[in-house]
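Novice: generate a structure from the sequence data that follows.
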Amino acid sequence: MRKVRLTARLDIKGPNLIKGIHLEGLRVLGDPQMFAEKYYNEGIDELIYMDSVASLYGRNNLLDIVARTIDKVFIPLTVGGGVRSVEDVNKLLRAGADKVAVNTAAIKRPELISEISRKFGSQCMVLSLEAKRKADGWECYTDNGRETTGLDVVQWAIQGERLGAGEILLTSIDQEGTKKGFDLELVERVSSAVNIPVIASGGMGTLQHLSDVIHQSGADAVAMADILHYNRFSLNDIRHYAINNNINVRRFNEDGSLSHDN
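Specialist: Down below sits the predicted model:
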């Protein structure tokens, strides 16, 4: 049985953690480092930092936040937003990131996926897909859900894997921030089309949504935001629910700590 990763997604604007609905109407929640440390101490498996306005300004502004975070957080960290070149990736990795998520620049120049994968390894190259449902499927969007591309999400996921992506961060713009659950059909279609891990993002509002996206759609990981940021459920609640519903996540030791061996 595949191991399912529980990840926390932190969308950043300037120095602040923000949260919106459909990637819009952003509300400031506070210092992202405080949230990151909280989730780490509570047992999150991985963290995802996304610079929500980086593509607008042509740069990623998370270097300082990443560098401060890794002083107290010792789990894999994915960073995305405004990553446009191998040099951008190098700077983020030197600051402490483990993986980079690329969307806009990869669509504009697909060979960037191969360049990153060859230089740093495919496990470092996360293809970020922002998907919006259309009559005949889903279309890729860029610039944090602002710009259309005409690209079919499933076909682009297949091409991204072929070019060297090692993982896909799949965000449903329609479901993001709604607390109404993941787009199960979208996740299933992409998961079935590729052989690399798919992180489902956008819509988790209840514990049942976790079970649905794993058992019905085949996601390898879930990215949680609203449900954690607003303390709707604790990570302890989520992990216990997962274990009780036949989802293979990291388990607890007898002393209550999280095991790193299974």
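Novice: going forward, measure contacts and count neighbours with C-alpha atoms only.
Specialist: Will do.
Novice: quick one: the strands in the stretch 1-150 of the chain, in order.
Specialist: Ranges of strands in the stretch 1-150 of the chain, per DSSP state E, counting those that start in this stretch, are 5-13, 16-21, 24-30, 46-51, 77-80, 99-102, 125-134, 137-142, 147-152.
Novice: can you tell which of these is closest to residue 209?
Specialist: Distances from residue 209 to each of these were compared by C-alpha to C-alpha, and the smallest falls on strand 5-13, at 13.0 Å.
Novice: report the angle between the axes of that closest one and strand 46-51?
Specialist: With axes from the mean of the first three to the mean of the last three C-alpha atoms, to 10 degrees as the criterion, the two stretches strand 5-13 and strand 46-51 enclose an angle of 20 degrees.
Novice: give me the helices and strands touching strand 5-13, please.
Specialist: Judged by 3 or more C-alpha pairs under 8 Å, 6 or more residues apart in numbering; DSSP states H and E, strand 5-13 is in contact with strand 16-21, helix 32-42, strand 46-51, strand 221-224.
Novice: could you also give me the structure for this next sequence, so I can compare it with the first?
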Amino acid sequence: MGLAKRIIPCLDVKDGETVKGTNFVNLRSAGDPVELGKLYSAQGADELVFLDITASYEKRKTFTDMVTRVAQQVNIPFTVGGGINELSDVERLLYAGADKVSVNSAAIRRPELIEEIANRFGSQVCVVAIDARFDSDGWHCYLKGGRERTELNLFDWAREAQERGAGEILFTSMDHDGVKEGFANKALCHLADSLSIPIIASGGAGKKEDFVNAFTQGHADAALAASVFHFGEISIPELKKYLYNEGINVRL
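Specialist: Okay, the predicted model is just below:
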């Protein structure tokens, strides 16, 4: 059956609280990230992702303190991202207790960062997050939380990230983010079939079937979601039972 598919709640953190929006805008509060992380860990989530979405310099201390508190409370692996520009940022977050780091804009601006992280800490620590949108001329990568388009093609950049030592790709379809109508399964499938590293699907979870489709049609290794978990629309135990009954290999 291959490796078990992973379910990963994602917590976007702003000023110390979890927030969630639609298509990267209209944020609303969803609670304390440490308490939510603890709850998801207890419910059987496989991993967690915490993203510092306002990683300006003065807020970093707040986020690092939160990472330390999360590490004390949860017993599953967790990834942190946001504002990671150099090895000292990675070191600070791993030292605070994170298992992996996620890099996005900084890796696009300076791709060598991927190699530096992989060489220093191992590929398994380096998750390359890609925010992409399907424009009239194909899938393009975006920077700065989806605000700035680049000329980089999603598939070319994902391949380069793998070649430079990324351990996983976290692909968020901006068109699908928060819309709850399913993941970008065609693009996911293309990524999964052309790369050898795991692909995490993000953007679009609205119902349990969407997760099944991400695994069966999108060939994703993991599915990440936020609002359906934060606002109690789907519980992790119920989702995993459903996936198991649909023939998906998950850890119950």
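Novice: got a TM-score for the pair?
Specialist: The TM-score (TM-score structural alignment, normalised by the length of the second structure) is 0.96; 250 aligned residues with a C-alpha RMSD of 1.3 Å.
Novice: still on that earlier bit, so can I have CSV of the strands of the stretch 1-150 of the first structure showing mean neighbour count and distance to residue 91 of the first structure?
Specialist: CSV is the format used below for those (neighbours: other C-alpha atoms under 10 Å; distance: least, C-alpha to C-alpha, whole Å):
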stretch, mean neighbour count, distance to residue 91 of the first structure
strand 5-13, 24, 18
strand 16-21, 20, 21
strand 24-30, 14, 25
strand 46-51, 24, 15
strand 77-80, 25, 11
strand 99-102, 26, 11
strand 125-134, 24, 14
strand 137-142, 21, 22
strand 147-152, 13, 26
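Novice: which stretch among the ones you listed comes nearest residue 244 of the first structure?
Specialist: The nearest among the strands of the stretch 1-150 of the first structure, by C-alpha to C-alpha, is strand 5-13 at 15.2 Å.
Novice: mean deviation of that closest one from the second structure?
Specialist: Once the two are superposed, strand 5-13 of the first structure sits an average of 0.6 Å from its aligned residues in the second structure (mean C-alpha distance after the TM-score superposition for the first structure).
Novice: give me the stretch of the second structure that that strand matches.
Specialist: Strand 5-13 of the first structure corresponds to residues 6-14 of the second structure when matched by TM-score structural alignment.
Novice: now stretch 78-94 of the first structure
Specialist: On the basis of TM-score structural alignment, stretch 78-94 of the first structure is assigned to residues 79-95 in the second structure.
Novice: quick revisit: adding distance to residue 206 of the first structure, write the helices and strands packed on strand 5-13 of the first structure out as CSV.
Specialist: Converted to CSV, these look like this (distance: least, C-alpha to C-alpha, whole Å):
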stretch, distance to residue 206 of the first structure
strand 16-21, 16
helix 32-42, 18
strand 46-51, 20
strand 221-224, 11
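Novice: which one of the ones you listed lies nearest to residue 144 of the first structure?
Specialist: If you check each of these against residue 144 of the first structure by C-alpha to C-alpha, strand 46-51 wins as the nearest, at 9.0 Å.
Novice: with the second structure superposed, average distance for that closest one?
Specialist: In the superposition with the second structure, the aligned residues lie an average of 0.4 Å away from strand 46-51 of the first structure, counting by mean C-alpha distance after the TM-score superposition for the first structure.
Novice: where along the stretch 51-200 of the second structure do the helices fall?
Specialist: Ranges of helices in the stretch 51-200 of the second structure, per DSSP state H, counting those that start in this stretch, are 60-73, 87-96, 105-109, 112-121, 154-164, 185-194.
Novice: could you dump these into JSON lines with distance to residue 200 of the second structure and mean neighbour count added?
Specialist: Rendered in JSON lines, the data for these read as follows (distance: least, C-alpha to C-alpha, whole Å; neighbours: other C-alpha atoms under 10 Å):
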{"stretch": "helix 60-73", "distance to residue 200 of the second structure": "21", "mean neighbour count": "18"}
{"stretch": "helix 87-96", "distance to residue 200 of the second structure": "21", "mean neighbour count": "17"}
{"stretch": "helix 105-109", "distance to residue 200 of the second structure": "18", "mean neighbour count": "18"}
{"stretch": "helix 112-121", "distance to residue 200 of the second structure": "17", "mean neighbour count": "18"}
{"stretch": "helix 154-164", "distance to residue 200 of the second structure": "12", "mean neighbour count": "18"}
{"stretch": "helix 185-194", "distance to residue 200 of the second structure": "9", "mean neighbour count": "18"}
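Novice: quick one: contacts for the residue sitting nearest the centre point of the second structure?
Specialist: Nearest to the geometric centre of the second structure sits residue 170, at 5.0 Å (C-alpha atoms, centre = their mean). Contact analysis of residue 170 of the second structure by C-alpha atoms under 8 Å, 6 or more residues apart in numbering lists 127-130, 199-202.
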